[in-house]
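Colleague: here is the input, now give the coordinates:
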Amino acid sequence: MAPRVLVSDKLSPTAVQIFKDRGVEVDYLPEIGKDKEKLLEIIGKYDGLAIRSATKATEKMIAAATNLKVIGRAGIGVDNVDIPAASRRGIIVMNTPFGNSITTAEHAIALLFAVARQLPAADASTQAGKWEKSKFMGVEITGKTLGVIGAGNIGSIVCARAIGLKMRVVAYDPFLSKERAGEMGVEKVELDELLAQADFITLHVPMTDKTRGILDAEALAKTKKGVRIINCARGGLVVEADLAEALKSGQVAGAGFDVFEVEPATDSPLFGLPNVVCTPHLGASTTEAQENVALQVAEQMSDYLVRGAVSNAINMPSITAEEAPILKPFIRLADVLGSFAGQVTESPIKQIEILYDGATASMNTKALSSALLAGLIRNQVADVNMVSAPIMIKEKGVVLSEVKRDKTGVYDGYIKLTVTTERQSRSVAGTVFSDGKPRFIQIKGINMDADVGAHMIYIANTDVPGMIGFMGSTLGDANVNIANFQLGREKENGDAIALLYVDKLVEQDVLDKLTAHAAIKQAKPLVFNID
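Modeller: Okay, here's the model as predicted:
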């Protein structure tokens, strides 16, 4: 029986035809996504669901989708899909991460012009029969400094466009190397430097715990007086109430916003303020972009449903069905190793080396490396997947190398990751035991054997007496239970490390008490997805 797909949002006729040409039955019901009850009633009949942003793939809907195998989102954002619920049901969630890039970048540039010259207000005034030429005094962008927060796929396009407009561009991005910045023609700076220098600021980062409210009252107070701010990335990156106050005080001279903290945005502190240009999340709204992402999602879903090929999956590695049983535990190991390095590395990464030893060298190392890189940058890019991660690493100018070799130690096969930054080089290695679970076997050249838990603490210290007791009592006083405790040291009185598997996330005040000890150099909380 041919697989069956429901298209519940508006996709182009060409995309619908792609499904049919690939042997997939398709029901095109573009209004059904807005009818939650009707969607719940019929979703059980389908193997695939193709959506944009109107359809909400909630936990309740997913529970009713008894035959669903794949959800395809035409676009990058998957906020309208309950990914954990889909993962628990074994439903692959795909997106189209790069189809909207040029369109979104162009919209940011369009807003920059609109704010610089107060175009919407001038248009409304003129069409109302007024002739207020002196009221709308703008500013040139030529020679001005553009601060780009986030120089990834979309941000790098904005940088190129701005340089073409003869702007000076400074960029803040923890993953951007100085070499890559030089190739792009931009100056890499820290956030505070960007705030102090920029005449215009544009944001192009995902919404994560680190980026939420990145421009709040404190940050806005550090900006150059009269700065203009553009946000076409995600609502909530800029605290709207704080920006409204900065606009009223004159600290900020104008703003262009396409995204808002609450959407649809029927009310906002920014509405009604002079020289604020607002659009209803139009970043991806061009004919070309809508067509591109629609065709891409149809091709991806058809390939999976007909041939079993997985691409651009948020919650699934890109591997074949034959490889899955062997690769699955090592995919998880690679993700854990990358995630460990990503969580403990604080400066920009310049070089990545992945060593495959023994049995791992003969596996699908492309899939393993993709999983490792996704884990490595997930702390900074929340919606990264195995397909987009290598592209993002390449775009940031990071040098990536893979080494394969025959078995050299006691383990049949292991993976070792070495990350080099401007400050230091750090390595972590792991393997999979017969139980299929990942284990750390070496960190910073120090051998150990440690389980991987959902919540862990990594401690780097000097090997001195009493450390175990101090760590245990500090955590005990904070009511943190230790499930497993592994130690390793370079030599007596030398560098040592501890990995503690704990039952819950450790609060910052507890970590501060640990690092208050003279022998402890670093204490980092770690979170791993080990389901």
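Colleague: from here on, just use CA atoms for contacts and neighbour counts.
Modeller: OK.
Colleague: how about the strands in the stretch 401-531 of the chain?
Modeller: Secondary structure of the stretch 401-531 of the chain (DSSP state E, counting those that start in this stretch): strands at 413-421, 425-432, 438-443, 446-451, 455-462, 482-489, 495-502, 520-527.
Colleague: so how far is stretch 449-469 from its chain's centroid?
Modeller: Distance of stretch 449-469 from the chain centroid (Cα atoms, centre = their mean, to the nearest Å) equals 29 Å.
Colleague: contact partners of that stretch?
Modeller: Residues outside stretch 449-469 that contact it (Cα atoms under 8 Å, 6 or more residues apart in numbering) are 438-442, 484-486, 489, 491-506, 519-530.
Colleague: circling back to that earlier point, now render the strands of the stretch 401-531 of the chain as a markdown table, adding distance to residue 32 and mean neighbour count.
Modeller: As requested, the strands of the stretch 401-531 of the chain are exported to a markdown table (distance: least, Cα to Cα, whole Å; neighbours: other Cα atoms under 10 Å):
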| stretch | distance to residue 32 | mean neighbour count |
| --- | --- | --- |
| strand 413-421 | 47 | 22 |
| strand 425-432 | 45 | 21 |
| strand 438-443 | 43 | 22 |
| strand 446-451 | 47 | 18 |
| strand 455-462 | 41 | 20 |
| strand 482-489 | 48 | 16 |
| strand 495-502 | 45 | 23 |
| strand 520-527 | 38 | 19 |
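Colleague: one more to put side by side:
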Amino acid sequence: MSRKTIVVCDHIHQSGLDILANDSEIELINAADEPKDKLVSEIIPLADVAITRSSTDVDDAFLAAAKKITAVVRAGVGVDNVDIPGSSKQGIVIMNVPTANTIAAVELTMAHLLSCVRKFPYAHNNLKLDRVWRRQDWYGTELKDKKLGVIGFGNIGSRVGKRAKAFEMDVLAFDPYIDPSKATDLDVAYTKNFEDILACDIITIHTPKNQETIGMIGSEEIAKMKDGVILINCARGGLYDEDALLEGLKSGKIAMAGIDVFNKEPATDHPLLDLDNVTVTPHLGANTKESQRNIAIQAAENAIAAVKGISYPNALNLPIKENELPDFVRPYLELIQKMGHLSAQVTKSAVKSIKVTAEGPVTEYIESMGTFATVGVLTESVGDTVNYVNVEFVAEDRGIEILKETKPNTSGFTNKVALKLTTVESTITIAGTVFDDTVQRIIEIDDYTLDVEPKGTMIFFRNTDTPGVIGDVGHILASNELNISDFRLGRDNKKQALAIVRVDGQISKKVLDELSSLEACISVSYATL
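Modeller: From the prediction side, this is the model:
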């Protein structure tokens, strides 16, 4: 058997390099110190698998040179510098290492939490740099008996909650996508009401960054918080509206903030750095010796498994080669994943089961349909930790049942796919098809027949079928400076209607509240694809 070549494009911990070097079936090329033009033009063409970090872009030039590469391992969590669709078309699996820095992120969160309540960095600088001994300037508060609100109770948030309990804090978790028992089993209170979190003494956020979570703490939310609240963000930049955060800190409404991540990095000129009630670090969430070692080891092991064809741990895509997948199947896989993502955004609660049904020739690919649909559903709640390889394990861990069914083609469409999502609070069924080979359409939502293009920001407005409702909806959207780009309406035999309104712009809580207040409104939600 000929040796396979693994190229390490960027610096990783020596432990990872040792694993690669000690495998007799692997030819290791450590190109971390090579100029990037040489790396791409001369070394990447030799690689069967590559390991990268943030310094090497997997872009058009990289992919054009990657004649032999079957997989790329991103040694870390973020894949912003990786062209995943382009890699998929070329049959290259993209993998990351999403959990190696979990403890590092948890402990950094605790460090910021402690620094904020005891003002540690400022007391330290006052004594060490200014040589001033003034104990009276640095009265802090204690964590004991304070209420900590944890937004997002996944791998990191749950561990923060567990450690906060050790400090005798009163911990409250908010995460609509988990089973409440995940919190209560840790003796942590659980709430479905976000307003409860806003009433906490300290708030820390640990969610993926998506359309739902960007700016989820803004001026309106801060106004509802306790005077003297403390806010922590060691997750993703932009989850707090930074302008609102700045104003809250200046006014004293927010007593302290501990920030490790910024919307735009590096943030060396950020106005938050000018304030005396902020503790800041330069995105150090993964910067421990242990996490860097863990990242390198996992990246090396994943690369070896991939190059030997054993498995593709933490794969973020599915290798789709033009000659291995019929042209008509691809848009259905994309459509069913969009339908899954859409249904999860509309329901916003813990998932119990996912059922995928197919009619027509596409039924031959029902297994793949189930995988893509489940990735779409779970991406909303767990972000980039779910992928096409581990999705069934993630679903099983959360107690989610995945069902797949093929039916005789009686719909009148060449192919039809449907997804039924059952959560602890509700059920939604969405069906779709593809016209002219590539035109994706949602054709049914529950009992309503529609024709909706699954794209953009969509408001789902269910109402009693009475005169004037469309005008009222249009007036509210116009008054909030939201332009309607598409309006689709379905009616049932129970004198109810469902409007799907696509708008240009972001949906605020104010818009949803105003729509909900209409007398004819039964329910309102939104999704972004």
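Colleague: quick one on the thing from earlier: distance to residue 245 of structure 1 for the strands of the stretch 401-531 of structure 1 - can I get that in JSON lines?
Modeller: Shown next, in JSON lines, are the strands of the stretch 401-531 of structure 1 (distance: least, Cα to Cα, whole Å):
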{"stretch": "strand 413-421", "distance to residue 245 of structure 1": "39"}
{"stretch": "strand 425-432", "distance to residue 245 of structure 1": "44"}
{"stretch": "strand 438-443", "distance to residue 245 of structure 1": "48"}
{"stretch": "strand 446-451", "distance to residue 245 of structure 1": "50"}
{"stretch": "strand 455-462", "distance to residue 245 of structure 1": "39"}
{"stretch": "strand 482-489", "distance to residue 245 of structure 1": "46"}
{"stretch": "strand 495-502", "distance to residue 245 of structure 1": "43"}
{"stretch": "strand 520-527", "distance to residue 245 of structure 1": "36"}
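Colleague: list just the one of these that sits closest to residue 207 of structure 1.
Modeller: For the strands of the stretch 401-531 of structure 1, proximity to residue 207 of structure 1 was assessed by Cα to Cα; strand 520-527 is nearest, at 17.9 Å.
Colleague: packing partners for that closest one?
Modeller: If contacts are counted by 3 or more Cα pairs under 8 Å, 6 or more residues apart in numbering; DSSP states H and E, strand 520-527 of structure 1 sits against helix 324-344, strand 455-462, helix 508-515.
Colleague: now do the longest one: which elements does it pack against?
Modeller: Meaning helix 324-344 of structure 1. So helix 324-344 of structure 1, by 3+ Cα pairs under 8 Å, 6+ apart, packs with helix 365-377, strand 413-421, strand 425-432, strand 438-443, strand 520-527.
Colleague: do I have it right that residue 70 of structure 1 meets residue 91?
Modeller: Yes. Here residue 70 of structure 1 reaches residue 91: they are 5.2 Å apart, a contact under Cα atoms under 8 Å.
Colleague: quick one, which of these two is more surrounded?
Modeller: The neighbour count for residue 70 of structure 1 versus residue 91, taken as other Cα atoms under 10 Å, is higher for residue 70 (25 against 22).
Colleague: mind checking how far that one is from residue 309 of structure 1?
Modeller: Here the criterion is Cα to Cα, to the nearest Å. By it, residue 70 of structure 1 lies 12 Å from residue 309 of structure 1.
Colleague: next: residue 442 of structure 1.
Modeller: Relative to residue 309 of structure 1, residue 442 of structure 1 is positioned 34 Å away (Cα to Cα).
Colleague: so what's residue 228 of structure 1 up against?
Modeller: Counting by Cα under 8 Å, 6+ apart, residue 228 of structure 1 makes contact with 115-116, 199-201, 252-256.
Colleague: so whatever residue of structure 2 lines up with it: helix, strand or coil?
Modeller: Under the alignment (TM-score structural alignment), residue 228 of structure 1 pairs with residue 230 in structure 2. Three-state assignment for residue 230 of structure 2 (DSSP: H, G, I helix; E, B strand; the rest coil): strand.
Colleague: I'd guessed residue 257 of structure 1 sits against residue 277; true?
Modeller: Yes. Using Cα under 8 Å, residue 257 of structure 1 is in contact with residue 277, at 6.3 Å.
Colleague: list the residues that contact both of these two?
Modeller: Shared contacts of residue 257 of structure 1 and residue 277, defined by Cα under 8 Å, 6+ apart, comprise residue 111.
Colleague: out of the two, which sits in the more crowded spot?
Modeller: residue 257 (27 against 23).
Colleague: quick one: map that one onto structure 2.
Modeller: So residue 257 of structure 1 corresponds to residue 259, using TM-score structural alignment.
Colleague: now do the same contact list for that match.
Modeller: Taking Cα under 8 Å, 6+ apart, we find residue 259 of structure 2 in contact with 112, 232-234, 278-281.
Colleague: any idea where the helices of the stretch 101-250 of structure 1 begin and end?
Modeller: Here the stretch 101-250 of structure 1 has its helices, by DSSP state H, counting those that start in this stretch, at 101-117, 119-127, 153-164, 178-184, 191-197, 217-220, 240-249.
Colleague: in the second one, what counts as buried?
Modeller: Yep, that's helix 119-127 of structure 1 we're talking about. By 16 or more other Cα atoms under 10 Å, the buried positions in helix 119-127 of structure 1 come out as 119, 121-122, 125.
Colleague: with distance to residue 447 of structure 1 added, can I get the residues you listed in a markdown table?
Modeller: Formatted as a markdown table, the buried residues of helix 119-127 of structure 1 follow (distance: Cα to Cα, whole Å):
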| residue | distance to residue 447 of structure 1 |
| --- | --- |
| 119 | 63 |
| 121 | 65 |
| 122 | 68 |
| 125 | 71 |
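Colleague: for residue 348 of structure 1, state which of these is nearest.
Modeller: Using Cα to Cα, residue 119 comes nearest to residue 348 of structure 1 of these, at 38.9 Å.
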